[in-house]
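# coords below, sequence missing:
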């Protein structure tokens, strides 16, 4: 079921690869196989649908349902400020359509892009000095929100709240910021653990993934200050990307290289990954999850249950 795609293949292999691709597509899980997969299933590397290589420190994946593509943010070296980060555009079958699709501008280049979120035709990407807004179709930089006046520690992930404001985690300063009319302000600080990933639940509350050794996932009511406990992990740690699907929360745990599912007060491992998973992306059309590994320069895609 597994296939590996790289950005460039030797010309001599093109004919053979074309024939192989047809065979591999036939080996992809059909609808019946997907329906047999349940949330109690535990997958590992033998269940990977696609392994995509050719990246440079991929930190986050975001699926764009309107254009049916993944965006993959790449550190490409020092994430703090070397002006050579980029965001790739990838098709669902694992083809890197454009390796450096988004790079920023001369005045506001990407340094080490991290978490991303899509609102309309704009992809927002957290970076070393602020948040970039890109056109999802052209890759052009539309807007840059400067955070330098706040002296951020490590801007990490971004989400759009139900109130229309952007919310950004700062793992370096254990804080969350809100952007209103293009101006960032501190929403909450001195959290019990540095926040890494951020997402929004069905009730429009912000959920944070705890970094370091913490296991408590805080929740923030959109627009309010302070936090409460959303859930507590029974295993795992160093949580990164988080997504909600079918009432369940999936969180990438770097402590045990796995994806955890949180549901009805319990959490369990659903996928064992070959490396430390970073900020995951969810293909909502195919119910598949894309998992980036910074150290492996690779992204893997797994099938999730359809119900």
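The structure has been received and is ready for your questions. None of these values were measured; they are calculated from a predicted model.

# from here on, contacts and neighbour counts on C-alpha atoms
Noted.

# need the strands for the stretch 51-200 of the chain, in chain order.
For the stretch 51-200 of the chain, applying DSSP state E, counting those that start in this stretch gives strands covering 58-64, 69-74, 86-90, 96-102, 116-119, 122-126, 130-135, 141-146, 155-160, 166-170, 175-180, 183-188, 195-200.

# do the same with the stretch 201-307 of the chain
Using DSSP E, counting those that start in this stretch, strands in the stretch 201-307 of the chain cover 205-210, 216-221, 228-232, 239-245, 248-253, 258-263, 266-272, 281-283, 288-293, 298-303.

# another structure for you, compare them:
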């Protein structure tokens, strides 16, 4: 008799505990803070100060820019070509030339068959298939501070952020124009074309949390949204109608859509200029100081 009572109580306790765990898991998915994740899918090591990652969907490869020491003037930066499984196919796939050295490559963007790469003194263009250096746009006449990230509009015009001097440039047929300067409250770091707003979104560096949008059709600079916490926003990319954002202050990756920001997960270091594997729904996160890139799965919902 007594054993049957104990058994019934034990079964009830197990059922109650299981129900409680389900409720806790649900609460974690709906509440604030970073949800639990299994960590990175894999880690790309053997790099040297990786600052940015850009994914080439057609070739199914990542391009990783490497500072390789001084980011300003040592002429030894390079771009690595990495497979989708994290294997480095060619470590120094793209390099500079004696006339146009690659010092500390940063943000990258593909336009047609070219990979454009931001560097200390200007923009380099490489053949994205062969890795051959093809062109260079010199910014030395514009007293660059820290040229950082590059993006293109739907027509193919290039846009480049200068984090050091809080400026945004447009480049058409090699001609450089300053679009925004004094009106930028926070120096722009990353830049991405956000189709939902038909505007470029600028990542604020230096403490600001506002995501500013610059609309080329009107020349307006407006506040698109903000993150509730974090700061020193570096890379940002559009994926599935949302913005994926890297925050260095709190070492985290965020998702932003229609005014709502959700922290996806915390990172082991300060995330730099992220890249998105649009085929598999993954984010590639470079860590300059850690000399590595991590590949994480993006949650489908957020």
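Structure's in. What do you need? Every value quoted in this text rests on a predicted model; they were computed, and no experiment measured them.

# Now compute the TM-score of the two chains, please.
Here the TM-score for the pair of chains, by TM-score structural alignment, normalised by the length of structure 2, is 0.86; 271 aligned residues with a C-alpha RMSD of 1.9 Å.

# returning to that earlier point: Throw the strands of the stretch 51-200 of structure 1 into CSV and include distance to residue 37 of structure 1 and mean neighbour count, thanks.
Converted to CSV, the strands of the stretch 51-200 of structure 1 look like this (distance: least, C-alpha to C-alpha, whole Å; neighbours: other C-alpha atoms under 10 Å):
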stretch, distance to residue 37 of structure 1, mean neighbour count
strand 58-64, 22, 28
strand 69-74, 23, 28
strand 86-90, 25, 25
strand 96-102, 28, 19
strand 116-119, 28, 22
strand 122-126, 32, 26
strand 130-135, 36, 23
strand 141-146, 40, 18
strand 155-160, 30, 27
strand 166-170, 34, 25
strand 175-180, 36, 21
strand 183-188, 40, 16
strand 195-200, 25, 27
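
# quick one: which of those strands is nearest residue 264 of structure 1?
Closest approach to residue 264 of structure 1 among the strands of the stretch 51-200 of structure 1 is made by strand 195-200 (17.1 Å; C-alpha to C-alpha).

# What's residue 209 of structure 1 aligned with over in structure 2?
Superposed on structure 2 with TM-score structural alignment, residue 209 of structure 1 falls opposite residue 203.

# How about residue 248 of structure 1?
Aligned against structure 2 - with TM-score structural alignment as the criterion - residue 248 of structure 1 pairs with residue 242.

# wait, its match sits on residue 256?
Yes: with contact defined as C-alpha atoms under 8 Å, residue 242 of structure 2 counts as touching residue 256 (5.7 Å).

# Just confirm residue 118 of structure 1 contacts residue 65, I think it does.
No: judged on C-alpha under 8 Å, residue 118 of structure 1 makes no contact with residue 65 at a distance of 9.5 Å.

# check contacts around the spatially closest residue to residue 263 of structure 1 that is not a sequence neighbour.
In space, residue 263 of structure 1 comes closest to residue 248 once its chain neighbours are excluded; the distance is 5.2 Å by C-alpha to C-alpha, 6 or more residues apart in numbering. Residue 248 of structure 1 is in contact with 261, 262, 263, counting by C-alpha atoms under 8 Å, 6 or more residues apart in numbering.

# Could you do residue 56 of structure 2 as well?
Residues in contact with residue 56 of structure 2 (C-alpha under 8 Å, 6+ apart) are 62, 63, 110.

# Likewise for residue 67 of structure 2?
Per C-alpha under 8 Å, 6+ apart, neighbours of residue 67 of structure 2: 48, 49, 50, 51, 76, 77, 78, 103, 104, 105, 106.

# repeat for residue 280 of structure 1
When contacts are counted by C-alpha under 8 Å, 6+ apart, residue 280 of structure 1 touches 60, 61, 62, 241, 242, 243, 252, 289, 290, 291, 292.

# Repeat that for residue 116 of structure 2.
Neighbours of residue 116 of structure 2 in contact, by C-alpha under 8 Å, 6+ apart: 108, 109, 110, 123, 124, 125, 126, 150.

# Show me what the last one lines up with in structure 1.
To tie it back to what came earlier, the one meant is residue 150 of structure 2. Here residue 150 of structure 2 is matched to residue 158 in structure 1, going by TM-score structural alignment.

# With residue 297 of structure 2 instead?
Under the alignment (TM-score structural alignment), residue 297 of structure 2 maps onto residue 303.

# Please apply the same query to residue 254 of structure 2.
Residue pairing (TM-score structural alignment): residue 254 of structure 2 is matched to residue 260 of structure 1.

# And that match, how far from residue 182 of structure 1?
Taking C-alpha to C-alpha, to the nearest Å as the measure, residue 260 of structure 1 falls 35 Å from residue 182 of structure 1.

# Counting neighbours, go ahead and name the busier of these two.
residue 260 (25 against 13; other C-alpha atoms under 10 Å).

# coming back round to it: of the contacts of residue 67 of structure 2, select the buried ones using a ChimeraX command.
Typed into ChimeraX, the next command selects the buried ones out of the contacts of residue 67 of structure 2 (criterion: 16 or more other C-alpha atoms under 10 Å):
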select :48,49,50,51,76,77,78,103,104,105,106
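
# Relative to residue 34 of structure 2, which of the contacts of residue 67 of structure 2 is nearest.
residue 51 (23.9 Å).

# The closest one contacts residue 287, correct?
Yes: in terms of C-alpha under 8 Å, residue 51 of structure 2 counts as a neighbour of residue 287; the distance is 6.8 Å.

# what do those two both touch?
With contacts taken as C-alpha under 8 Å, 6+ apart, the residues that reach both residue 51 of structure 2 and residue 287 are residue 272.

# What is the burial count for whichever residue in structure 2 pairs up with residue 286 of structure 1?
Aligned by TM-score structural alignment, residue 286 of structure 1 pairs with residue 280 of structure 2. By other C-alpha under 10 Å, 10 other residues sit near residue 280 of structure 2.

# Understood, closing this out.
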